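Colleague: What follows is a protein structure lacking sequence information:
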């Protein structure tokens, strides 16, 4: 397909040519100076979803489709989405640029090296790791206890064999032997910091606050104590600028930063969102995985940090996911099953209740698959209407913006109703509450848990945090995306369960605590049949197989 010149895409939203910095033919960085050249304030729409099946439910596809549908209605709509990570691209899910006729372009480049942002984050993360081990080796500029180093290493790939490693082997000249780990780059605190930073100065300050370990007397050692922050900023300077690309129909899209949704806070950057709001009428952004993960963190962490707040929520559902949560076997998800569908409505209802808890209006978006019957769609529409929520069926995958016109219309109606009195921020907890109270508020309100249990190890972590000043930070929950609970096998709407927190980490630079639950891992592994196996390089240079079903 032939893409529009990116200069024309930028001109559609009145970006100045001097602010658009080409990064190849179809990609560009946008100067942070552009934020000061516009006084507009668009209307922010948050796209989330119910808990997905392992294959995902097309949330990014629906986000792109909605942006395209709004443009077909004459609106200056802008998508503001996350960058794909190579781990999922080559792992289970494949590329993260939407799908079919509702995709971002150039999809192959975005899914692979793009503008090098994730490589820059990986390099900055590992530079800090090298500086930490150098301080362990020489005892300067800070003395570090080699047994209490907290900073791990990172790479943008799923590799279970690097979850636990030994470094510093080979004798004294090669370092101090110790055990460490690798995290996927999307789980790096540096990635979270990049996504939350407001400018270069804020970026440097946040990087300096990273807790890397402890001195022999137990005193905290931070990146600033190693004089590391300026060098890290030098690696991240270009990466901080949002990336401009286009949808398949030539509409503008900012694609920037990619913290994991079930480990970190799962949202694109604050700067990209601000940029889109400054130049668009409506801004369509998404948060990773279901409402219980990405959307809750978007609201309680990203919005609390930035002062942003959405006008409303689009909740993506599929009939197959509802039947999945209603107990239908995987082999029957494509077949009509009225009973399983009805049982799955309980799962949907929990998510709708969570949206209401934040004081936000919602539209349910059905990502329609070819096998979906009209009778099933009518049943779903009747269920949501009983709860005062409009449902729109979207066929963006097969029909692009034209297939998203019903969704665009329902979203515009929702937004127009908020113009006179936009929703005001409503968080689930106050920062003054204890970490235990914050986790309990999330678990009861969003997951439907009856209680929270902290293991002895997690309680030791919390006790240590009292001396590190981390108790007044928001909480970033790390849990499975496949269930409302911390057990991926518990589908539907689990009730009466106790959420177990096994570890609590301090991300002082990002500005949140990470509460790890269940068997969640910060370095995923590849599946038995990795997506990497279906990728083909053709004689004409085209790459196929990056997206599911391609």
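Modeller: Arrived safely, thanks for sending. All figures in this text were calculated on a predicted structure; none of them were measured in a lab.
Colleague: Every contact and neighbour count from this point should use C-alpha atoms.
Modeller: Fine.
Colleague: Give me the neighbour count for residue 429.
Modeller: If you count neighbours by other CA atoms under 10 Å, residue 429 ends up with 18.
Colleague: ok, now residue 214?
Modeller: Neighbour tally, residue 214, other CA under 10 Å: 20.
Colleague: contacting residues around the closest residue to it other than its chain neighbours?
Modeller: For residue 214, ignoring the flanking residues on the chain, the nearest one in space by CA to CA, 6 or more residues apart in numbering is residue 220 at 4.6 Å. Taking CA atoms under 8 Å, 6 or more residues apart in numbering as the criterion, residue 220 is in contact with 211-214, 468.
Colleague: Just the buried subset of these, written out for PyMOL, thanks.
Modeller: The following PyMOL line selects those of the contacts of residue 220 that are buried, judged by 16 or more other CA atoms under 10 Å:
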select buried, resi 211+212+213+214
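Colleague: structure B:
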């Protein structure tokens, strides 16, 4: 009988976090322990002079399907594999959100023998970083309503134009749209509002794009909470909110050190959405890893058209980071799904269906080459994959001049990822990558959207609604047009229509409106309908999670 991820995690013997830290040259006195196996790392350990010459590896994927691609598992496995072949490597990841943990995913700490530990702690609250983001965000929400109620709205805020909602780290559809301030004059001013999930908070995005505590403070102060009756933006610093918000984030800004199943260092920090934010761990965590290890393996949410593009255009430009290679994770099951094979039939061998789904992989390879990066394809192997199906992918990658390797880390840990590690090491040290962002921030909003839509999505046209055009004019007027763009669209298609799978062409990207994250440093063109507060599925993972009298948790997977 196959063991569950949690059973594998429980059977693993963890080392004290001080021993993991020692592998990175960190003294025990520099650690801020959270129990025996987790520690915060102070920002003074980041040394820009040590980063030069280190290798940064981005892990992205083909367009996700219900079959799953296992990007986190592949990232952890690659780090284990690199350490196996003698390369001092740290894996740097995002923190899991409780919403997906209790919703559909049931956990986000890798899988099988490619996990980060302690698995339950990482998935459930961890070091309280999400809670701190939530409290800082909601403090600003409270200050906004208090200003209107108690301070007679001296900032002239139009209650109908307040864009700052509240957040909680849970899937709760009932709170998406609400009315607050009911119950009489003592309860505040009635107005429409709602909740987003904490991972969608601009505070989270700002945390992950900050370089230090004072940079975070400035970013939080620049958050736009809404507009006046004259359409002038109102920022958090005008409410004197940034100091208290940053005080709540004093410890949150420090990355978290944990370990892999094989006792290698893992740094986990931040967790912004990849739809409406950058979808990757913090600049601070990545630079921490590069300061302490020779190689850093990191992932970006969803596929190359979402988290991958945003990692490269936003995070790398803001953090002055240069990836040396990129891994594109693909699965046989997902490729068959893109060919139209229904979910129940994905386990049936079908080499023709794999070949029919390959254009999706080809597009993601092309996308990474737009950034002048050397891609390596990782076939995340499942037991149902046939030799013939795997060979179809290998043959196509060889024709495209792309290195390809099996990743069997779920089953074999680092031993199952050594071939991938060797291919990645060769690509990273070849000197052939010459990372170049797709756009520069000084370009116009339309230029930035256009190049992403055409080159990365493969769109034929970009179309703007009347509202979107009016917002572009407003952004230009108030000086926000030179920010990065972070396009929000479905993860299930290269287009903005989730039904258009594989590699669609000739489609139009329709920008219906914009959100703004002026503090974090980007504007958000919205294509299609994006859910900022997910709901629970018909059978939530939470129903299977339990705990016994001794505190042993079951049901996480």
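Modeller: Sure, I can see it. Since the model is a prediction, treat every value here as computed from it, not as a measurement.
Colleague: thinking again about what came up before, aligned partner of the residue nearest to residue 214 of structure 1 in structure 2?
Modeller: Counting by TM-score structural alignment, residue 220 of structure 1 lines up with residue 233 in structure 2.
Colleague: I'd like the distance between that match and residue 290 of structure 2.
Modeller: 38 Å (CA to CA, to the nearest Å).
Colleague: Also residue 160 of structure 2?
Modeller: Taken as CA to CA, the span from residue 160 of structure 2 to residue 290 of structure 2 is 45 Å.
Colleague: quick one, which of these two is more surrounded?
Modeller: Legend: neighbour count by other CA under 10 Å for residue 160 of structure 2 and residue 290, higher for residue 290 (26 against 13).
Colleague: Leaving out chain neighbours, which residue sits closest to the more buried one?
Modeller: residue 51 (5.3 Å).
Colleague: what residues are up against the one you found?
Modeller: Per CA under 8 Å, 6+ apart, neighbours of residue 51 of structure 2: 287, 290-291.
Colleague: all strands of the stretch 301-450 of structure 1, in order?
Modeller: Using DSSP state E, counting those that start in this stretch, the strands of the stretch 301-450 of structure 1 run over 312-317, 362-367, 390-394.
Colleague: Ok, which of the ones you listed comes nearest residue 297 of structure 1?
Modeller: Closest to residue 297 of structure 1 of the strands of the stretch 301-450 of structure 1 is strand 312-317 (CA to CA; 13.9 Å).
Colleague: residues in structure 2 matched by the closest one, start to end?
Modeller: Strand 312-317 of structure 1 lines up with residues 325-330 of structure 2 when matched by TM-score structural alignment.
Colleague: distance from that stretch to structure 1 after superposition?
Modeller: For stretch 325-330 of structure 2, the mean deviation from structure 1 after alignment is 0.4 Å (mean CA distance after the TM-score superposition for structure 1).
Colleague: quick one: what's aligned to residue 341 of structure 2 in structure 1?
Modeller: Using TM-score structural alignment as the criterion, residue 341 of structure 2 maps onto residue 328 of structure 1.
Colleague: which ones are touching the spatially closest residue to that match that is not a sequence neighbour?
Modeller: Nearest residue to residue 328 of structure 1, sequence neighbours excluded (CA to CA, 6+ apart): residue 340, at 5.8 Å. Residue 340 of structure 1 makes contact with 322-328 under the criterion CA under 8 Å, 6+ apart.
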